[in-house]
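K.L.:
Dropping the sequence and predicted coords here.
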Amino acid sequence: MIREPGPVKWMLRLVAIVYVALLVVWPILIVAQRTFAPGWQAIMTSLSSPEVQHSLQLTAQATFWSVLCNLVFGVGISLLLVRYDFAGKGVLSVLLDLPLSVSPPVVGLALMLVYSRDSPVGSWLYSAGYQIIFATPGIVLATTFVALPLVIREVVPVLTEIGDDQEVAATSLGASGWQSFWRITLPGIKWAVVYGVVLTLARSIGEFGAVKVVSGNISLQTQTSTLVVQDTYQNFEQQTAYTVSLLLTLVAVVCITVVTLLRPKEDKA
């Protein structure tokens, strides 16, 4: 651990606090202040709007499937990357970080090109009765894609750290692969999985760019909560925009706070 002189340490703390306050705390406080300024009646009126209620339901649905898909896929791919050697492993690891590097609207455009009604895949799905673009499946795909690496990047370091000695011992004693996973591997990575799921949830709730492209932003059909925020603000319905924005922020903050408080001390280091 680096031991800095007292003044340097306090200066670094001050810089960090000011930086976070200006970029995160201050904007959130302003949104909260403007949300509560007209009173609770205005907040309830905003939340009772059919457009808002539908957007919240659609956001919850897309977030649920995004978290579920990325949980299963993330844990599986993490085990593959850490426990096995195969050709193209480095390339796969790089590709998994692609969603964090590519702009979300570009992701939405790519999905449009693959799954639109005019594309080979999209036309085949549409003829089979499945519409992807401008429908809920497209929103789920976009949301899942942008949050893809979050569980993996939480689980991989923990899997690497705990090693596979206990798993090998369990296998040598007759345990099956599933028994070894449920009784040894999963308990060792559970907090990494939980934190990855929370980050995925927060990322999925707030997704905007990719979803806007693939959804078409159709009110009461494919309009998610983040799209409602944009539309209501641009249409001079600021109270609704502030209310929905604060609600989405609070959900993410509460989830991260709860996990941080419940996480054992040895896992917080």
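P.N.:
Cool, got the structure.
K.L.:
going forward, measure contacts between C-alpha atoms and count neighbours the same way
P.N.:
Will do.
K.L.:
Of all the residues in the helix or strand harbouring Val94, which ones are buried?
P.N.:
Using DSSP states H and E, Val94 sits within helix 89-96. Neighbour counts over helix 89-96 (16 or more other Cα atoms under 10 Å) mark Ser93, Leu96 as buried.
K.L.:
now it: how far from the chain's centre is it?
P.N.:
Computed by Cα atoms, centre = their mean, to the nearest Å, the chain-centroid distance of helix 89-96 equals 20 Å.
K.L.:
Point out the other helices and strands that the very next helix or strand once past that helix packs with.
P.N.:
Using DSSP H and E, the helix or strand that directly follows helix 89-96 along the chain is helix 98-101. Judged by 3 or more Cα pairs under 8 Å, 6 or more residues apart in numbering; DSSP states H and E, the packing partners of helix 98-101 are helix 136-146.
K.L.:
Second structure for comparison follows:
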Amino acid sequence: MASLGGRWLRRLIVVGYLWLLVLWPTWYVAKNTFVGGFGAFWDLLRLPEVTSALEVTARVSVIAVAINVVFGVWLSVVLVRYRFPGRRVLSALIDLPLSVSPVVVGLALMLVYSPAYGWFGKPLSSAGVQIVFATPGMVLATCFVTLPLVIREVVPVLEELGEDQEQAARSLGAGTWQTFRRITVPGIRWALVYGLVLSLARALGEFGAVKVVSSRIAGKSMTATTLVEARSQFAPHEAYALSFLLAFAGVVCLVIVALLRSLGEKS
């Protein structure tokens, strides 16, 4: 009985912790989002500054995820299939975005690409190319914070697959691109989809790095997360609506990943 009571006590503590940390704040946001009904929620989402922020967020997220999928797969193949000096250092650097504050990332991009004092910002600005305070800067910031998610999903699968099938394809006359397209990609497809969805969820909710490099002009370069901050004081209903929408998108991404994992295990 004592051990049974201890187990139930531990479960209650864990559930209570999750309730206070995740469920209660999410429920509170949802409750305040729909306080005026679904119609009011829909009207808030149709406001010009809100639709613009959602469009900017979607555009930046899709571009960043596409870039990370391409370079993430390439880096994964390099890390698993090749041995070279500095390989472990490179592998450790890939995890850097998980340990560095996104605000620091934004500041670093400012120091490099600012048109006023950045190392590359001045020559780029003279050539008519603007990085920070524009879409390219927001894409770079989002790429940095989402970089490890694709790689850390693909690398273990590549290691598990080994090189036997790829070597067999090469021995039969297949080129590098044919081997990659017909052997490597089918083998990592589920891991690649997991990483893609997780990267998209992370990109949609990015705030710190994007805030630093964005001009935050409403209707032009304001993302959904920065608009939540801007509206939280004097227009909280807009902030609640956007927060709920971002949280809902994140939950949908997690559900998709869970479903895909089950499908991948069955296939």
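P.N.:
Perfect, I can see it now. All values derive from a computational prediction rather than experimental measurement.
K.L.:
related to what we said a few turns ago, report the mean distance between the helix holding Val94 of the first structure and its aligned residues in the second structure.
P.N.:
Compared with the second structure after the fit, helix 89-96 of the first structure shows a mean deviation of 0.9 Å (mean Cα distance after the TM-score superposition for the first structure).
K.L.:
corresponding residues in the second structure for that helix?
P.N.:
Using TM-score structural alignment, helix 89-96 of the first structure corresponds to residues 87-94 of the second structure.
K.L.:
check contacts around the most centrally placed residue in the second structure.
P.N.:
Centrality entry for the second structure: nearest residue to the mean C-alpha point is Arg202, 2.7 Å, by Cα atoms, centre = their mean. Residues near Arg202 of the second structure by Cα atoms under 8 Å, 6 or more residues apart in numbering: Thr146, Gly250.
K.L.:
Please say which position in the second structure Thr240 of the first structure maps to.
P.N.:
Match for Thr240 of the first structure (TM-score structural alignment): Glu238.
K.L.:
Map Ile53 of the second structure across to the first structure for me.
P.N.:
One thing to correct before we go on: residue 53 of the second structure is Ala, not Ile. So Ala53 of the second structure corresponds to Ser55, using TM-score structural alignment.
K.L.:
so which strand or helix has its match?
P.N.:
helix 50-83.
K.L.:
Superposed on the second structure, what's the mean shift for that helix?
P.N.:
Helix 50-83 of the first structure sits 0.5 Å off on average (mean Cα distance after the TM-score superposition for the first structure).
K.L.:
on that earlier part again, what is the burial count for the match of Thr240 of the first structure?
P.N.:
Other residues near Glu238 of the second structure come to 22 when the count uses other Cα atoms under 10 Å.
K.L.:
now the helix holding Val94 of the first structure against helix 136-146, angle please.
P.N.:
120 degrees (axes from the mean of the first three to the mean of the last three Cα atoms, to 10 degrees).
K.L.:
picking up where we left off before, quick one: contacts of the match of helix 89-96 of the first structure?
P.N.:
With Cα under 8 Å, 6+ apart as the criterion, stretch 87-94 of the second structure contacts Leu79, Leu147, Pro148.
K.L.:
Please give me every residue in contact with the second one.
P.N.:
Contact criterion Cα under 8 Å, 6+ apart gives Asn68, Gly72, Ile94, Pro97, Ser199 as the residues in contact with Leu147 of the second structure.
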